[in-house]
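A.B. asks: All I have is the shape, not the residue letters:
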């Protein structure tokens, strides 16, 4: 444990040194400044706190169905949400489903004690991969009911290494480990943990709710007109290289491309290379006419999940980098999905590929060969769409299992 604590101290120093040059590091430091004072001023000492910790935005969306179910069924509880990453906190710091939203302090023994002295949670819920050893040890010492949800364990993870003793010990803090699959439950059983429950992934519940609450977007409706629409979400440069060629080879199809980062140079290059003409969402007004323009660049945040509802096909970016982004938001609308080759660590992507609802592509020729039959064969398109939709429907229900177990 001493090595872990040295690592935490070193991490804190590195972030401070980087803060002068890197925006995210500066936000990380600024967001934690006088954290305990701000917590003490805001958190009601008499409140019955349910604490939900997430790493960043993706884990927040994973925990959100649980937060909202608790809010609805147990209105006497106050909900505290903490983030580790500035990118998640910055976007969701005004989220109305929680009573208190803060950064998580650096995980040192002193910070863990101070944090829990102020928060005093009745229940602590960690989402997916969050294992903070000092906090977990302190929660266990205080006998706070503690859970991890939507977790996945793999044999090559630190828990199964010869040097993973302190990480295995940390798992003893959890009253129940809600895991996504049977393999995770079997691996935990090998370590002597019989308190794992296969609940599944709460993201299926979240995307189902997103689909039910999808917004009507006038710009997208008018842009699409009577054409069929291809939506590419969270794209990066290598994805856009392929998509430009697909657009130019399919002038009768309209495209919406939502870049993962609003890089002005990349967006300008994308627009310039699109033969059929393009327009940026942020430049559209009620008087904008789209005519034959083929590309709408979704250069804003918060709309992509609803835009999928207008589409016939989809592409998910990130697969030529560290990994693909959210495939379920597209699949829940029954969209066939394509993405780059780096998808293997995402179970839902592997499942969709196995079922035939998704296709990994390594180059433009593979993307073209995936798209052509889905464009030209309506029966094949409908069959593929049903597979995607049925998969997301079949895996819903994790939130019910978790909330029912935690608050039984």
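C.D. replies: Cool, got the structure. Being a predicted model, the structure only gives us computed values, none of them experimental. Numbering: from 1, shown residues only.
A.B. asks: When you work out contacts or count neighbours from here on, use the C-alpha atoms and nothing else.
C.D. replies: OK.
A.B. asks: ok, residue 325 touching residue 258?
C.D. replies: No: using C-alpha atoms under 8 Å, residue 325 makes no contact with residue 258, being 11.9 Å away.
A.B. asks: Mutual contacts of the two, please.
C.D. replies: Common neighbours of residue 325 and residue 258, using C-alpha atoms under 8 Å, 6 or more residues apart in numbering, are residue 234.
A.B. asks: more neighbours, those two?
C.D. replies: Set residue 325 next to residue 258 and count neighbours by other C-alpha atoms under 10 Å: residue 258 wins out with 26 against 20.
A.B. asks: how much space is there between the more buried one and residue 317?
C.D. replies: According to C-alpha to C-alpha, to the nearest Å, residue 258 and residue 317 sit 9 Å apart.
A.B. asks: swap in residue 134?
C.D. replies: From residue 134 to residue 317 the distance is 36 Å (C-alpha to C-alpha).
A.B. asks: same thing with residue 290?
C.D. replies: 25 Å.
A.B. asks: just to revisit the earlier point, overlap in contacts of residue 258 and residue 317?
C.D. replies: By C-alpha under 8 Å, 6+ apart, the residues touching both residue 258 and residue 317 are 232-235.
A.B. asks: ok, residue 403 touching residue 69?
C.D. replies: Yes: counting by C-alpha under 8 Å, residue 403 does reach residue 69; the two are 7.5 Å apart.
A.B. asks: before we move on, back to that, which one of residue 134 and residue 317 has more residues nearby?
C.D. replies: A count of neighbours by other C-alpha under 10 Å puts residue 317 above the other of residue 134 and residue 317, at 28 against 21.
A.B. asks: In which helix or strand does the residue nearest the centre of the chain reside?
C.D. replies: In the chain, the C-alpha nearest the mean C-alpha coordinate belongs to residue 58, at 2.2 Å (C-alpha atoms, centre = their mean). Per DSSP states H and E, residue 58 falls inside helix 57-73.
A.B. asks: okay, now the one to match up with it:
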């Protein structure tokens, strides 16, 4: 099976690696980390790991990296003498990880070829491997098992979309799952699904969702004033932050924004595409519509405040919580189009009313809880979005109470970090 897996990976790489490099070149972007993805680390990169025990955490992209933050902080406190290494697949995830002070080293995740994984495990020599959410890499898991390195899945989830695909391949997947030391799942449904995929009952533990354990200090008035000054936003103008947006959503959002401005409302829209490399095409769309905008990367050069009707287009990463902090209303993308949604709890964390579309199948349980708590609103289409924004802009008190209810939801569901930490301790014996 593993020979076949390596052969399939090799054939895929023959097409995907050139495509990956060419796609970056056509967008004017230099792709990073190819050497690291082949397990070629220079001595300077791995110097920080030498002579210390290593915990290797893997989080594929931005969402998984942010979800892992509470656990990373807890690991830093629980294992002060260990080196913490985090790997990512995506460049945006890597950029987020590099800003976390608790980490000793951030690298790109190696290709799961047998020869690459053997090389990486020899160089890193981890005492524990922690995989965030549902990343199943057969060779990594197999060779770690051969070296008696515990491998634990944390914050695991099986989405409605992925479950049928996993079940289709469960005869091959089951033996791989059974090589994990433990599988920490977010919900009972996730636990039932991974058992159906071939995991053993003694491996599976429901630990809850790490996203409920996110922490952020709520800004005081002076700090909020400073944030608005940093982003050139007038203290008296309401701010609508639309985060993690995807193709097809920005048009709906900016058309809705224009309708609000045409009504005579004072408002600034902060638009944050999920993938910063899309900002160029989003900017072209805004220009075609005649909508004034400024890029976040050059806002420091601006001497005047953003006017009502202007758009701040965010082409940087790692500032989402700052942007949500200065928002009056938050919309979370990936939900008006059939993407599956993104983490709406970050808005709740900052006590903001959160709007999102109907396509939240990747965050099904979280969106249900937020709606039940009254911490957010689901909008089905552009008309619903306009009505919700009008209502919240006209009723500041409702915005405040909705934000408080969402924040309370986080407090009531906290605790996944400690349960996950116990799972990791048990895996190490």
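C.D. replies: Nice, I can see it. The structure presented is a predicted model; accordingly, all values stated were derived computationally and were not measured.
A.B. asks: quick revisit: and the residue nearest to the centre of structure 1, what's its match in structure 2?
C.D. replies: By TM-score structural alignment, residue 58 of structure 1 lines up with residue 63 in structure 2.
A.B. asks: quick one, what contacts that match?
C.D. replies: Applying C-alpha under 8 Å, 6+ apart, the residues near residue 63 of structure 2 are 93, 342-343.
A.B. asks: quick one: it and residue 396 of structure 2, what's the gap?
C.D. replies: Look at residue 63 of structure 2 and residue 396 of structure 2: by C-alpha to C-alpha, they are 30 Å apart.
A.B. asks: can you check residue 258 of structure 2 too?
C.D. replies: 21 Å.
A.B. asks: likewise residue 188 of structure 2?
C.D. replies: Residue 188 of structure 2 is 37 Å from residue 396 of structure 2, by C-alpha to C-alpha.
A.B. asks: now residue 268 of structure 2
C.D. replies: 16 Å.
A.B. asks: When those two are compared, which one has more neighbours?
C.D. replies: Set residue 268 of structure 2 next to residue 396 and count neighbours by other C-alpha under 10 Å: residue 268 wins out with 23 against 12.
A.B. asks: Please say which position in structure 1 that one maps to.
C.D. replies: Match for residue 268 of structure 2 (TM-score structural alignment): residue 255.
A.B. asks: Next, the buried residues of stretch 416-429 of structure 2.
C.D. replies: 416-418, 420-421, 423-424, 427 (16 or more other C-alpha atoms under 10 Å).
A.B. asks: my bad, should have said stretch 39-51 of structure 2
C.D. replies: Counting neighbours by 16+ other C-alpha under 10 Å, one finds that the buried residues in stretch 39-51 of structure 2 are 39, 41, 46, 49.
A.B. asks: From start to finish, how long is it in a straight line?
C.D. replies: Stretch 39-51 of structure 2: ends 20 Å apart by C-alpha to C-alpha.
A.B. asks: and if you look at stretch 373-383 of structure 1?
C.D. replies: Separation of the first and last residues of stretch 373-383 of structure 1 by C-alpha to C-alpha is 12 Å.
A.B. asks: ok, residues contacting that stretch?
C.D. replies: The contact list for stretch 373-383 of structure 1 (C-alpha under 8 Å, 6+ apart) reads residue 336.
A.B. asks: chain center to that stretch: distance?
C.D. replies: Centroid separation for stretch 373-383 of structure 1 versus its chain: 30 Å, with C-alpha atoms, centre = their mean, to the nearest Å.
A.B. asks: Sort out which residues of it are buried, please.
C.D. replies: Under 16+ other C-alpha under 10 Å, the buried positions of stretch 373-383 of structure 1 are 374, 381.
A.B. asks: what's the answer for stretch 330-343 of structure 2, then?
C.D. replies: Applying 16+ other C-alpha under 10 Å to stretch 330-343 of structure 2 flags 330-337, 339-343 as buried.
A.B. asks: do the same with stretch 219-237 of structure 2
C.D. replies: 224, 226-228, 231-234.
A.B. asks: Could you verify my assumption that residue 123 of structure 1 touches residue 144?
C.D. replies: Yes: taking contacts as C-alpha under 8 Å, residue 123 of structure 1 lies within contact range of residue 144: 6.1 Å.
A.B. asks: what's the neighbour count on the nearest residue to residue 266 of structure 2 once chain neighbours are set aside?
C.D. replies: Setting aside the residues directly before and after it, residue 266 of structure 2 is nearest to residue 308 in space (C-alpha to C-alpha, 6 or more residues apart in numbering), at 5.2 Å. Other residues within reach of residue 308 of structure 2, judged by other C-alpha under 10 Å, total 19.
A.B. asks: Please say which position in structure 1 residue 308 of structure 2 maps to.
C.D. replies: Checking TM-score structural alignment: residue 308 of structure 2 goes with residue 293.
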